[in-house]
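Visitor: fold the following, please.
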Amino acid sequence: MTDVARAVGVSHQTVSRVLNDHPNVRPETRERVLEAIKSLGYRRNSAARALVTRHSGMLGVVCFDTTLYGPASTVYGIEQAARAAGYFISIVSLKEITRANVQEAIDHLADQGVDGIIVVAPQRSAAQAIADIPDGIPVVAVEGGHAPGASVVCVDQVAGATAVVEHLLELGHETVWHVAGPPDWLEAEARLLGWREVLEAAGRAAPKPLPGDWSPRSGYEAGRQLLRMPDVTAVFVANDQMALGVLRAFAEAGRDIPGEVSIAGFDDIPESEFFSPPLTTVRQDFAKVGSRSLDVLLRQMDSSGSADLERVVVPPEFVQRESTAGPPGP
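Guide: Just a heads-up that it's a prediction; the model follows:
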């Protein structure tokens, strides 16, 4: 900063005002300072800045299984929103979700001096572990259900499942089968709930859900089971990867989709519109989840922990494609 001030012929304080967007700097002076910063290759010293402002400019993210489309897209959305707001992200990815592991991740981020933490908590055990986060650290849970002691930002999973099942019933199907996600995942639980509530409200029988683990392999195995059930005409699959496996099982058996059986998924992964046939599904706005999560966290940080806890629900979007149609005729 001293070198920049000397090059421009202004005070050290003027350079500081320019760097901090202070209004009391003449436009021509600001422009000269910025040109000198560029020509001299000036870079801010983040560590020194943190000592002065008592803010590190760093946010922590704890996440789980970022190989899956949903969690990976959520983390990407958070990172993009944080960068736009001038923050850096430090990520701790956990393979196994236990209270001890979550606490270790939180301690690691706290030791780095992060200003706040976002926990991508799609599993019940992760949401419960948030209760152990020390007071004084602003925290937001993403897809954390009703995480105790934390604000929550989530997609309305029940509404997404409701849209799919109502669509299939409106096409004329008598009932809808369901390939569910892992039972410890809050998203799977909410999608299962939406499916069941629509069938019950319509007075339709709810077949026993088939278990899955989010993978195409588990969807394929569920599809092979469904092939042994002659009354199946419509299937709601809890994510698109499993729906891909179901489609493969039916294709191998020579069953026409959607002529004989309609299949719908959830997530709208980039490949969904190129499945054979293109998949009817539910789109989650992960960019909005990221920006809303950051907004809530910044409010928590600005209030020094005194802000009321928030619950922000992002609506999903139903996407109809060629994998669903009316049931086959008699």
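Visitor: every contact and neighbour count from this point should use C-alpha atoms.
Guide: Will do.
Visitor: just the strands in the stretch 151-300 of the chain please.
Guide: For the stretch 151-300 of the chain, applying DSSP state E, counting those that start in this stretch gives strands covering 151-155, 177-179, 234-237, 262-264, 281-283.
Visitor: can you redo these as a markdown table with mean neighbour count and distance to Gly212?
Guide: As requested, those are exported to a markdown table (neighbours: other Cα atoms under 10 Å; distance: least, Cα to Cα, whole Å):
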| stretch | mean neighbour count | distance to Gly212 |
| --- | --- | --- |
| strand 151-155 | 26 | 21 |
| strand 177-179 | 26 | 6 |
| strand 234-237 | 28 | 9 |
| strand 262-264 | 29 | 15 |
| strand 281-283 | 25 | 17 |
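Visitor: with distance to His22 added, can I get the ones you listed in TSV?
Guide: Putting these into TSV (distance: least, Cα to Cα, whole Å) gives the following:
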stretch	distance to His22
strand 151-155	33
strand 177-179	57
strand 234-237	54
strand 262-264	54
strand 281-283	42
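Visitor: how about these, which one is nearest Gly305?
Guide: strand 151-155 (11.2 Å; Cα to Cα).
Visitor: one more to put side by side:
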Amino acid sequence: MTTIKEIAEKSGYSSATVSRLLNNDPNLSITADTKNKILELANKLGYWESHQGKKIKPTIALLYRVNHQEQLQDEYFISLKEKIIETTKSQGIKMEVFEDINDLINHASLFQGFLGVGSDEISINSLQKLHKVLSNGVFIDTNPAPNLFDSIKPNLFLTVKDAINQLLKVGYEKIGFIGGLGQKFDHIQEKDIREIAFKEYITTRNIKHAPMYVSGPFSVENGYQLGKLAAKKELPQAFVIASDTLSVGVLQAFNEAGINVPRDVAIISINNSDVAKYVSPPLTSYNINQEEMVLQAISMLTDLIMRPNRPYEEVNVNTNLIVRKSFIPKK
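Guide: Now for the predicted structure:
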């Protein structure tokens, strides 16, 4: 069994310093370099295996990547950021926010790990550089490099399947989809998981009339344009819309075209953002539990710092439907 005395002797620091660090003394004042050296040695000596009930409070960074071009589009990630700041503060974890990955790379030695949030484009080259200097990282909601970092995400594949099932239960046979493009990684445009899930599941359920309108960003303006396009075509009985932000634009377009929701077409949205309650009609929307994702992400990061050689993990958190007026499911 690895002891604090053994770590102290091999690290060159006093037993008191090592003990205070490993027991999360909030009043301990040591440099980031000292902290990293002691924790690295504790990992090598297998300290955590023989003290499995213990947890550490690391000093971490938050890599926050948003483009600030659309307020509602960024609202989801702004909310995530606020919950991360609130949770780390309540747990006594020190954290610094970075919006530029190169800035974080240059200051990596100050931290034991990082959390990643946001949808702005990022290159695999930058992520590889970050991994070399700060390998312990957990991305929340999306993971641009699953072979390099952990991630925790909402289970959007299951969410879309459940939405289709809810619509089928009330007898709808014509179900459409409105969505945006997925993220870009290294200039490669990926398909959004919600679009993939919809295409796959309508085939599984043998839904013949399933129009899809997918293009552009997850913004109100793009939702408006897609809604205008859908309004000119034969409407399905319901739409699954990939985000509340898009839904706001779609509702504007439908209102201008004289299309009544839910009388003419029902809508199930995703995100359950604050705006979902205040549009007309209020949106039935799947709630993404950001608080739970943040708690699990911090736990995953702490575990990764203590066991850096374990396999990388991807965790999915299920959503729950919040019923409002745009669609009433069958009880």
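Visitor: if we can go back for a sec, can you tell me which of the strands of the stretch 151-300 of the first structure is nearest to Gly136 of the first structure?
Guide: Closest to Gly136 of the first structure of the strands of the stretch 151-300 of the first structure, according to Cα to Cα: strand 151-155, at 13.9 Å.
Visitor: packing partners of the closest one?
Guide: Under the contact definition 3 or more Cα pairs under 8 Å, 6 or more residues apart in numbering; DSSP states H and E, strand 151-155 of the first structure sits against strand 139-142, helix 286-302, strand 311-314.
Visitor: list the buried residues in the longest one.
Guide: Neighbour-count burial for helix 286-302 of the first structure, counted by 16 or more other Cα atoms under 10 Å, picks out 286-301.
Visitor: looking at those, spot the one nearest Val75 of the first structure.
Guide: Checking the buried residues of helix 286-302 of the first structure one by one against Val75 of the first structure (Cα to Cα), the nearest turns out to be Gly290, at 7.4 Å.
Visitor: list the contacts for the closest one?
Guide: Counting by Cα atoms under 8 Å, 6 or more residues apart in numbering, Gly290 of the first structure makes contact with Thr74, Val75, Tyr76, Gly77, Ile78, Glu79, Gln80, Ala81.
Visitor: what does it align to in the second structure?
Guide: When the second structure is aligned by TM-score structural alignment, Gly290 of the first structure is paired with Val294.
Visitor: wait, what's in contact with Ile175 of the second structure?
Guide: Ile175 of the second structure sits next to Ile164, Leu167, Ile207, His209, Ala210, Pro211, Pro236, Gln237, Ala238, Phe239, Val240 when contact means Cα under 8 Å, 6+ apart.
Visitor: could I get the contacting residues of the third one?
Guide: Contacts for Ile207 of the second structure (Cα under 8 Å, 6+ apart) come out as Glu173, Lys174, Ile175.
Visitor: mapped onto the first structure, which of the residues you listed hold?
Guide: Here is what carries over to the first structure from the contacts of Ile207 of the second structure, by both residues aligned by TM-score structural alignment, their matches' Cα atoms under 8 Å: Glu173, Lys174.
Visitor: quick one: which of the contacts of Ile207 of the second structure is nearest Ile30 of the second structure?
Guide: Nearest to Ile30 of the second structure out of the contacts of Ile207 of the second structure is Ile175 (Cα to Cα; 59.4 Å).
Visitor: counterpart of Gly194 of the first structure over in the second structure?
Guide: Under the alignment (TM-score structural alignment), Gly194 of the first structure maps onto Ala197.
Visitor: got the contact list for its match?
Guide: Contact analysis of Ala197 of the second structure by Cα under 8 Å, 6+ apart lists Phe157, Leu158, Val160, Lys161.
Visitor: ok, Tyr213 of the second structure next?
Guide: Contacts for Tyr213 of the second structure (Cα under 8 Å, 6+ apart) come out as Phe177, Ile178, Gly179, Leu226, Ala230.
Visitor: and the equivalent of Glu314 of the second structure over in the first structure, what does it touch?
Guide: Under the alignment (TM-score structural alignment), Glu314 of the second structure pairs with Arg311 of the first structure. Under the criterion of Cα under 8 Å, 6+ apart, the contact list for Arg311 of the first structure reads Ser151, Val152, Val153, Cys154.
Visitor: I'd like to know how far Arg311 of the first structure sits from Val261 of the first structure.
Guide: 38 Å (Cα to Cα, to the nearest Å).
Visitor: okay, stretch 217-228 of the first structure sits on what stretch of the second structure?
Guide: Taking TM-score structural alignment as the measure, the second structure aligns residues 221-232 with stretch 217-228 of the first structure.
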